[in-house]
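>>> Sequence first, then the predicted structure:
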Amino acid sequence: MPDPVRYASPPCLAAEIAPDYFDPLATNPEQARDVARWRRAERIRLRAERDALSVVNRQAAGAALAQQLRQVLSDRFDGAAGMVLSAYWPIKGEPDLRGLMAEQHEAGVIIALPVVEVRASPLVFRRWHPGLHMIRGNWNIPVPPPEADRLAPDVALAPVVGWDSAGFRLGYGGGYFDRTLARLAPRPFTIGIGLQAAQLSTIFPQPHDIPLDVILTEAGVQFQREDP
């Protein structure tokens, strides 16, 4: 029986890319394809692991993350009252911080939610408050209605599928968050929100990937960018 065919660079081998092969400027098209295939495979794996969490464990992780985020907002921004915090509406097993959103609103933080108004374009941010009538946006995600105020965030939360110790996030692959950060001026302080178990040794960052300022999990701050 002949030996099974082994392709030169299947996605499962991307994590074994040799240092002299990996090109951080992504000028090597074969490598860029390998990284894209590896990322797709990792998204599937990490989302399956997240979906498999019990309700109890999911709630415990969300509560711990909320407490960690309170601490970051207190330490960094003295509670962030009067500042615009872009949060997110949880989907696909993401940590649920909606209780914290309501709490921060009551504390004087201005809450916004990201909205896809035009596909493949930067996100916009609409104001949210408890009791607001929401509508269905892209992918059926609840979003504030068009008449809600549009805001520029001072702090932006970014749910992550995976993350690495250099501050890079693995998202869902649409590129919306990085595209938005590249356009915002001034750039908001960015906080990646994810699970400790979703850590990767690297995401093999490409030129379009923008590192976050903080990576936060239920175990606390895992990455913090040094102030320039």
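Arrived safely.
>>> going forward, measure contacts between C-alpha atoms and count neighbours the same way
OK.
>>> where along the chain do the helices fall?
Remark: helices assigned in the chain by DSSP state H are 29-51, 55-77, 98-106, 176-183.
>>> The third one to helix 55-77, inter-axis angle?
Orientation note: helix 98-106 sits at an angle of 30 degrees relative to helix 55-77 (axes from the mean of the first three to the mean of the last three CA atoms, to 10 degrees).
>>> And for helix 98-106, what's in contact with it?
Residues outside helix 98-106 that contact it (CA atoms under 8 Å, 6 or more residues apart in numbering): 66, 87, 89, 110-111, 129-130.
>>> Can you tell me which of those residues comes closest to residue 122?
Nearest to residue 122 among these is residue 87, at 15.9 Å by CA to CA.
>>> Out of the helices of the chain, which gets nearest to residue 223?
For residue 223, the closest of those is helix 55-77, at 12.2 Å, according to CA to CA.
>>> For stretch 45-60, buried residues please.
Residues of stretch 45-60 classed as buried: 46-47, 50, 58 (neighbour count, 16 or more other CA atoms under 10 Å).
>>> Reformat those into CSV and put distance to residue 183 next to each item.
Converted to CSV, the buried residues of stretch 45-60 look like this (distance: CA to CA, whole Å):
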residue, distance to residue 183
46, 29
47, 28
50, 31
58, 34
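>>> Show me which of the residues you listed is closest to residue 212.
Nearest to residue 212 among the buried residues of stretch 45-60 is residue 46, at 19.6 Å by CA to CA.
>>> for the closest one, what are its contacts?
Each residue near residue 46 by CA under 8 Å, 6+ apart is listed here: 161-162, 198.
>>> then this one, side by side with the first:
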Amino acid sequence: MKDAKAALRKEMKARRSALAAAHPQAGEAMASAFEARGNWPSAEVVAGFHPFGSEIDPLPLLMRFHARGYGLALPALVESAEGGQMIFCAYDPIGALVEGPYGIWQPGPDAPEVFPDIILAPLLAFDREGGRLGYGGGFYDRALDYLKAAKRGKDSPLQVWGVAFSAQEVARVPTEPHDQRLDAVLTEQGVIEIRKNP
């Protein structure tokens, strides 16, 4: 399984780099496609991420959520007993960000931790069953475990939406029991609903 994931990661990193170079406005197209649906979710806080490398840019979509009164959050890596934990902190679009581990911009240490209702998650590959291939560090899987436990019993369960170029779709993502599944995928061509197993 690990070999299959490693091989797919290598292939998809190259594919995504080519897609990002060919479609620099894909993030704006994704935001416009989502807005055109006119189906804004019932949620208070939406978490995105600051794009890194060839990731599709979710910030145009986050700004549309912000304009409609949603609270925003970004992931932040903090020290923990395990060496590093990803939490989500409040994000003010006009506030300053700091450079975190791996060179990724994140809210500063004074930003309060929040518990989002929707998380926009980066990825390397996805499938129609909700499979998500991440980068191999397990940060999102552990953070989602933590957040789902925190929201258990609440009226609105946590939703995880992958954000990707449409060409990052594959027939099947190799998954393991700890891998968190997606509820939907947002692309520059529109929203892909995930087939739910009965």
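Sure, I can see it. Quick caveat, the model's predicted, so the values are computed rather than measured.
>>> Drop the TM-score for these two in here.
TM-score for the superposed chains, counting by TM-score structural alignment, normalised by the length of structure 2: 0.85, backed by 189 aligned residues with a CA RMSD of 2.3 Å.
>>> ok, back up a step: which two from the buried residues of stretch 45-60 of structure 1 end up farthest apart in space?
Pairwise distances across the buried residues of stretch 45-60 of structure 1 peak at 14.3 Å for 46 and 58 (criterion: CA to CA).
>>> Please indicate which of the contacts of helix 98-106 of structure 1 has the highest neighbour count?
Ranked by the number of neighbours (other CA atoms under 10 Å), the contacts of helix 98-106 of structure 1 place residue 111 first, at 26 neighbours.
>>> What's the match for it in structure 2?
Matched across to structure 2, residue 111 of structure 1 falls on residue 72, judged by TM-score structural alignment.
>>> Enumerate every residue touching its match.
By CA under 8 Å, 6+ apart, the contact set of residue 72 of structure 2 is 45-48, 62, 65-66, 90-92.
>>> cool, residue 117 of structure 2 as well?
Residues in contact with residue 117 of structure 2 (CA under 8 Å, 6+ apart) are 43-47, 156-159.
>>> List only buried entries from the residues you listed.
Taking 16+ other CA under 10 Å as the criterion, what is buried in the contacts of residue 117 of structure 2 is 45-47, 157-159.
>>> can you tell me which two in these are farthest apart?
Greatest spacing in those, by CA to CA: 47 and 157 (14.2 Å).
>>> Distance check, residue 189 of structure 1 against residue 161 of structure 1.
Counting by CA to CA, to the nearest Å, the gap from residue 189 of structure 1 to residue 161 of structure 1 is 19 Å.
>>> Just the contacts of residue 46 of structure 1: which are in strands?
Applying DSSP state E to these, the entries found in strands are residue 162.
>>> Pick out whichever of the contacts of residue 46 of structure 1 sits closest to residue 176 of structure 1.
residue 161 (14.1 Å).
>>> what residues are up against the equivalent of that closest one over in structure 2?
Aligned by TM-score structural alignment, residue 161 of structure 1 pairs with residue 124 of structure 2. By CA under 8 Å, 6+ apart, the contact list for residue 124 of structure 2 reads 9, 12-13, 16, 132-135, 164, 168.
>>> Could you work out the most separated pair of the contacts of residue 72 of structure 2?
The largest separation in those, counting by CA to CA, is between 65 and 90 at 13.9 Å.
>>> Looking at those two, which is more packed in?
In this view residue 65 of structure 2 and residue 90 are compared by other CA under 10 Å, and residue 90 has more residues nearby, 24 against 20.
>>> can you tell me which residue in structure 1 aligns to the more buried one?
With TM-score structural alignment defining the correspondence, residue 90 of structure 2 maps onto residue 127 in structure 1.
>>> my read: its match touches residue 113, true?
Yes: between residue 127 of structure 1 and residue 113 a contact is recorded at 6.5 Å, counting by CA atoms under 8 Å.
>>> Residues that sit against both of those two, list them.
residue 144.
>>> Nearest residue to the equivalent of residue 143 of structure 2 over in structure 1 in space, please, no chain neighbours.
Here residue 143 of structure 2 is matched to residue 180 in structure 1, going by TM-score structural alignment. Nearest in space to residue 180 of structure 1, with sequence neighbours left out and distances taken as CA to CA, 6 or more residues apart in numbering, is residue 122 at 4.4 Å.
>>> I figured the one you found was touching residue 175, is that so?
No: Residue 122 of structure 1 is beyond contact range of residue 175, at 9.0 Å (criterion: CA under 8 Å).
>>> circling back to that earlier point, could you tell me which residues touch both of residue 65 and residue 90 of structure 2?
Common neighbours of residue 65 of structure 2 and residue 90 (CA under 8 Å, 6+ apart) are 71-72.
>>> List the contacts of residue 128 of structure 2.
Applying CA under 8 Å, 6+ apart to residue 128 of structure 2 gives the contacts 169, 171-172, 192-195.
>>> got it, and residue 188 of structure 2?
Here residue 188 of structure 2 is in contact with 26-31, 33, 164-166 (CA under 8 Å, 6+ apart).
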